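> Based on what follows, work out the 3D shape:
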Amino acid sequence: MTEITGAPVCPPAVTELRDRVAAFVRERVMPGEPVLDAGGPEAATLLRSLQREARAEGLWALPLPAELGGQDLPLASYAHVAEAEGASDHGPAALGSAPLLDALMLWRHGTPAVRDRYPARLAAGDLRACYAMTEPGVPGTDPFLTATRAVPRDGGGWRVSGRKWFTSAAADADLVTVLARTDGEAPDREGLSLLLVPARTPGFRVVRELPVLGAGGQWEIALDDVAVDAAHLVGERGEALAVAGERLQLGRTLRCLRWLGQARRAFDLMRERAATRTGSRGPLGDLQLIQRHVFESLLALRTTRPLVYEAVARLDAGLDARVEVGLAKVAAARTLQQVADAAIQVHGAEGLGPDTPLPALFRTGRAARILDGPDELHIASVARRALRMP
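Purely as a prediction, here's the structure:
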């Protein structure tokens, strides 16, 4: 993987670890991507094998808290590792960092019963979790219109009814955190709560897979009068958006880092193609239009990376990072789409086919501009805050 220089530089103490992770992803994970992308029993077997190898090499669960069996790598250090890890969509799962958001959320905001039962098992890879927020027919950018409802049940606890969609990894999840209205009526700004639903609970079902530009991994789920224990309320009643906001800031920043890793992967493929492909007029890289693709891609990478690390620095310091995360999210998604598109153009027809990862990288970049908050949401949110700045 090419080193995209410019601030910030990876600290020397982290460089060796980052390089080990990069080698693991490049040599172990990437060759298995066709199997992992296809899903099914063979993919599950390969993923378990990769996870055993990651544990054996001391690369498992690097950013997770030590109390949960992780290695407690601080965010400022893990950020450099996350770039290398994220060069493959399957890197975080293979290396045990994929449960970070769910494990932290339950560890920080779960009841004692939830804290004792689930976060460590998530960190160990024994359980899988997903997060269900958006709904069919409801703008994903407006949680106040959430239609899923949770009502108190006799004897305590809740009964949850509603439908969610574009829920990542729902088909294989053991636990689903569901955003539901427990009080008031839409579009009240108060009254939304988070409830942890075991996927085997009667009334919970996976409705269908929702391919994104032809690729799987997103699902629609239904909750039909699902009984949820009172101890499975995550955070305070009616305070879901505070917990969700904390999760979203970290989650978006981690995704930006991983998108950077994927953009660098596309850039490397483009560089190699331009340097090695020779036609009747000489090397492809001698053509000015190809050089322009390389230049524009490098410019995008070098200008986006500092934005992402500014968000990392503010989160690591415990500061409000909403402006920085919004800037980073838009820039990183655009950069991945732009660099992958340029790499496809340089590869020609081969870049559209199954022999390179470029179609998948482009698909991820395009989807990134909508999923987890469309560009327009972040642009408007950051602009409003900028207009209020002194």
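> C-alpha only now, for contacts and for neighbours.
OK.
> mind checking the end-to-end distance for stretch 19-38?
Stretch 19-38 has its terminal residues 28 Å apart, counting by Cα to Cα, to the nearest Å.
> Which stretches in the stretch 151-300 of the chain count as strands?
Using DSSP state E, counting those that start in this stretch, the strands found in the stretch 151-300 of the chain span residues 158-168, 175-181, 192-198, 204-209, 218-228, 233-234, 278-279, 282-283.
> how about those strands, which one is nearest L327?
L327 lies closest, by Cα to Cα, to one member of the strands of the stretch 151-300 of the chain: strand 158-168, at 23.5 Å.
> Report the angle between the closest one and strand 175-181.
Taking axes from the mean of the first three to the mean of the last three Cα atoms, to 10 degrees, one finds that strand 158-168 is oriented at 110 degrees with respect to strand 175-181.
> circling back: how about a markdown table for the strands of the stretch 151-300 of the chain, with distance to E83 and mean neighbour count added?
Shown next, in a markdown table, are the strands of the stretch 151-300 of the chain (distance: least, Cα to Cα, whole Å; neighbours: other Cα atoms under 10 Å):
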| stretch | distance to E83 | mean neighbour count |
| --- | --- | --- |
| strand 158-168 | 21 | 22 |
| strand 175-181 | 27 | 25 |
| strand 192-198 | 30 | 25 |
| strand 204-209 | 28 | 18 |
| strand 218-228 | 23 | 20 |
| strand 233-234 | 30 | 24 |
| strand 278-279 | 31 | 10 |
| strand 282-283 | 31 | 12 |
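> can you redo those as TSV with distance to A332?
Below are these laid out as TSV (distance: least, Cα to Cα, whole Å):
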stretch	distance to A332
strand 158-168	20
strand 175-181	27
strand 192-198	29
strand 204-209	27
strand 218-228	21
strand 233-234	30
strand 278-279	32
strand 282-283	30
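> how about those, which one is nearest A79?
Shortest distance between A79 and the strands of the stretch 151-300 of the chain, using Cα to Cα, is found for strand 158-168: 22.3 Å.
> Taking their axis directions, that closest one and strand 218-228 sit at what angle?
Strand 158-168 and strand 218-228 are oriented at 170 degrees to each other (the same axes, to 10 degrees).
> Just list what strand 158-168 packs against, helices and strands only.
Here strand 158-168 touches strand 129-132, strand 149-152, strand 218-228, going by 3 or more Cα pairs under 8 Å, 6 or more residues apart in numbering; DSSP states H and E.
> Please give the structure of this sequence too, so both can be compared:
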Amino acid sequence: MKILLIPDKFKGSVTAEGVIKALSKGILKSMPETKVFKVMASDGGDGFLDAIQNYISLERVEGDTIDPLGRPSRAYYLYNESNSTAYVELAKASGIELLSNADLNVMETSTIGTGIQIKDAITRGAKNIIIGLGGSATNDGGTGIAHALGYRFMDDKDNLLAPKGKNLSLISKISKMDDSFWKGISFTAVNDVTNPLFGKEGAAYVYAKQKGADSGQIESLDEGLRNLAYTVQNTMGVDHALLPGTGAAGGTAYGLKTFFNAEFISGIEFLFKLAGIPQLLKETSIDYIITGEGKIDEQTLHGKLIKGVMDIGLQYSIPVIAVCGKLAIDPIELKKKGLMAVLEVLDTTKPLQYSMDNASKLIEKTIFNYFENQKSI
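From the prediction side, this is the model:
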């Protein structure tokens, strides 16, 4: 038996590495002869740089920046001097994990901090900027990054606007200062969501609630993103708003595509290549792929890491099993999309905190029981 493990973290409970260890223990307890292959993956969100460091030795560059609310902070990116490539994780400077629940205010947050990091990388000599999206606290359409690199956004009276969610609906003019600083730089946005910029499946309606927005603010943010796209189309002559994936990280993917002509690549595809997985799948007969995350819900089908793993399973005709802390979607729907089985580890007889605190043991027990049961079928 050969099994490939590609789980995400169980957020707030156990790291992706911890999930891999728990799955491995459960599998080997049931089937000691199994050969287990492991991939530290990321969908481009928080954990992106950690995943990369598992496969490439890179320089860690730490520096001053600002957090999503504009407060001074420190963050790092990775740099490969040999090919002038910088790897930036949006969540390091613009992530939701940097804010307390009391601080969550998606109307006021911005991606400027990430833009400062990108500017530093370009100053260092980077010719290729690879940005992992996800885990953001923002819904600014990428205007923060654009501002940090020389774009300016004004209202109809030529007043300069701070690049944040609440100001998107006021944008009437866009100007670009000297672009020689980043001209010729290659930008790549890494993410695994397929949402467009706006609309019911867009950045605001799908993701802003978890960033602190109420229903009225969600509607306002969506209108703001529509206005940004309208103004861009009128002033720059481009329209990427409905391109799948532009809704990632509060529309940051849209901003990167629009202002810097960024290429899109899925996180799972990016890291699979990095880890040599396509070669492994061609040369090795894998019996199962096991993935997982803390919560499987509707967002999972919009292109999170699990969706990427499901696609790989379909491509190579390998059954995929998903393990999760909580299942918040009809498992029949997931099976229709390509999952062979979905295993929820939540212990419903105890408070939620018990399952959070004991996730590793529950993951190990759940996968052990699954393969033990398979023996009797």
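> Need the TM-score between these chains.
Comparison of the two superposed chains (TM-score structural alignment, normalised by the length of structure 2) gives a TM-score of 0.23, and 152 aligned residues with a Cα RMSD of 7.2 Å.
> hmm, back to that, out of the helices and strands packed on strand 158-168 of structure 1, nearest to A383 of structure 1?
Distance to A383 of structure 1, taken as Cα to Cα, is lowest for strand 129-132 among those, at 27.8 Å.
> one step back: in a markdown table: the helices and strands packed on strand 158-168 of structure 1, plus distance to L301 of structure 1.
Formatted as a markdown table, those follow (distance: least, Cα to Cα, whole Å):
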| stretch | distance to L301 of structure 1 |
| --- | --- |
| strand 129-132 | 30 |
| strand 149-152 | 43 |
| strand 218-228 | 28 |
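> which stretch among the ones you listed comes nearest L36 of structure 1?
Among these, the nearest to L36 of structure 1 by Cα to Cα is strand 218-228 (15.0 Å).
> elements contacting that closest one?
By 3+ Cα pairs under 8 Å, 6+ apart, strand 218-228 of structure 1 packs against strand 158-168, strand 192-198, strand 204-209.
> Report all helices and strands that the last one contacts.
Think strand 204-209 of structure 1. Applying 3+ Cα pairs under 8 Å, 6+ apart, we find strand 204-209 of structure 1 packed against strand 218-228.
> Next, format the helices and strands packed on strand 218-228 of structure 1 as CSV and append distance to G91 of structure 1.
Output for those, formatted as CSV (distance: least, Cα to Cα, whole Å):
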stretch, distance to G91 of structure 1
strand 158-168, 16
strand 192-198, 26
strand 204-209, 22
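> Which of those strands sits closest to D19 of structure 1?
Nearest to D19 of structure 1, of all those, is strand 158-168, at 28.7 Å by Cα to Cα.
> who wins for proximity to A120 of structure 1 among the helices and strands packed on strand 158-168 of structure 1?
Across these, A120 of structure 1 has its closest neighbour in strand 129-132 (12.3 Å, Cα to Cα).
> Now that closest one: buried residues?
Buried residues in strand 129-132 of structure 1, counting neighbours by 16 or more other Cα atoms under 10 Å, are found at A129, C130, Y131, A132.
> which ones are touching the third one?
Put plainly, it is Y131 of structure 1. Y131 of structure 1 makes contact with D102, T167, S168, V176, T177, V178 under the criterion Cα atoms under 8 Å, 6 or more residues apart in numbering.
> that's a strand at the first one, yeah?
No - following the definition DSSP: H, G, I helix; E, B strand; the rest coil, D102 of structure 1 is helix and is not counted among the residues of a strand.
> Surely it is in contact with C130?
Yes - counting by Cα atoms under 8 Å, D102 of structure 1 does reach C130; the two are 7.4 Å apart.
> what about stretch 363-375 of structure 1, how long is it end to end?
Distance between the boundary residues of stretch 363-375 of structure 1 (Cα to Cα) amounts to 16 Å.
> now do stretch 345-365 of structure 1
One end of stretch 345-365 of structure 1 sits 15 Å from the other (Cα to Cα).
> Could you do stretch 343-357 of structure 2 as well?
With Cα to Cα applied, stretch 343-357 of structure 2 spans 18 Å between its terminal residues.
> Check stretch 326-333 of structure 2 too.
End-to-end distance for stretch 326-333 of structure 2: 15 Å, by Cα to Cα.
> before we move on, the earlier item: out of the strands of the stretch 151-300 of structure 1, which comes closest to L377 of structure 1?
Among the strands of the stretch 151-300 of structure 1, strand 158-168 sits nearest to L377 of structure 1 (Cα to Cα), with 17.5 Å.
> In which helix or strand does G63 of structure 2 reside?
Using DSSP states H and E, G63 of structure 2 sits within strand 59-66.
> list the helices and strands that strand packs on?
Using 3+ Cα pairs under 8 Å, 6+ apart: strand 59-66 of structure 2 touches strand 72-80, helix 112-124.
> Touching it from outside, list them.
By Cα under 8 Å, 6+ apart, strand 59-66 of structure 2 touches 72-80, 93, 112-114, 116-117.
> Any of these buried? List them.
By 16+ other Cα under 10 Å, the contacts of strand 59-66 of structure 2 give A75, Y76, Y77, L78, Y79, N80, A93, I112, G113, T114, I116, Q117 as buried.
> With distance to F260 of structure 2 as extra columns, can I get those residues in CSV?
Shown next, in CSV, are these (distance: Cα to Cα, whole Å):
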residue, distance to F260 of structure 2
A75, 22
Y76, 22
Y77, 19
L78, 20
Y79, 20
N80, 21
A93, 20
I112, 15
G113, 17
T114, 14
I116, 15
Q117, 15
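> Of these, which pair is most distant in space?
Largest separation among those by Cα to Cα: N80 and I112, giving 23.1 Å.
> helix or strand right after the helix ranked longest in structure 2?
For structure 2, the longest helix by residue count, based on DSSP state H, is helix 215-236. Following helix 215-236 of structure 2 in sequence order, the next helix or strand is helix 248-260 (DSSP H and E).
> buried residues in the strand holding G63 of structure 2?
Residues of strand 59-66 of structure 2 classed as buried by neighbour count (16+ other Cα under 10 Å): T65, I66.
> Could you point out which of the buried residues of strand 129-132 of structure 1 is nearest to A150 of structure 1?
Closest approach to A150 of structure 1 among the buried residues of strand 129-132 of structure 1 (Cα to Cα): A132, at 14.0 Å.
> isn't the closest one right up against L175?
No - assessed by Cα under 8 Å, A132 of structure 1 is found out of contact with L175, at 10.3 Å.
> Give the residues shared as contacts by these two.
The contact sets of A132 of structure 1 and L175 do not overlap (Cα under 8 Å, 6+ apart).
> Thanks again, I'm all set now.
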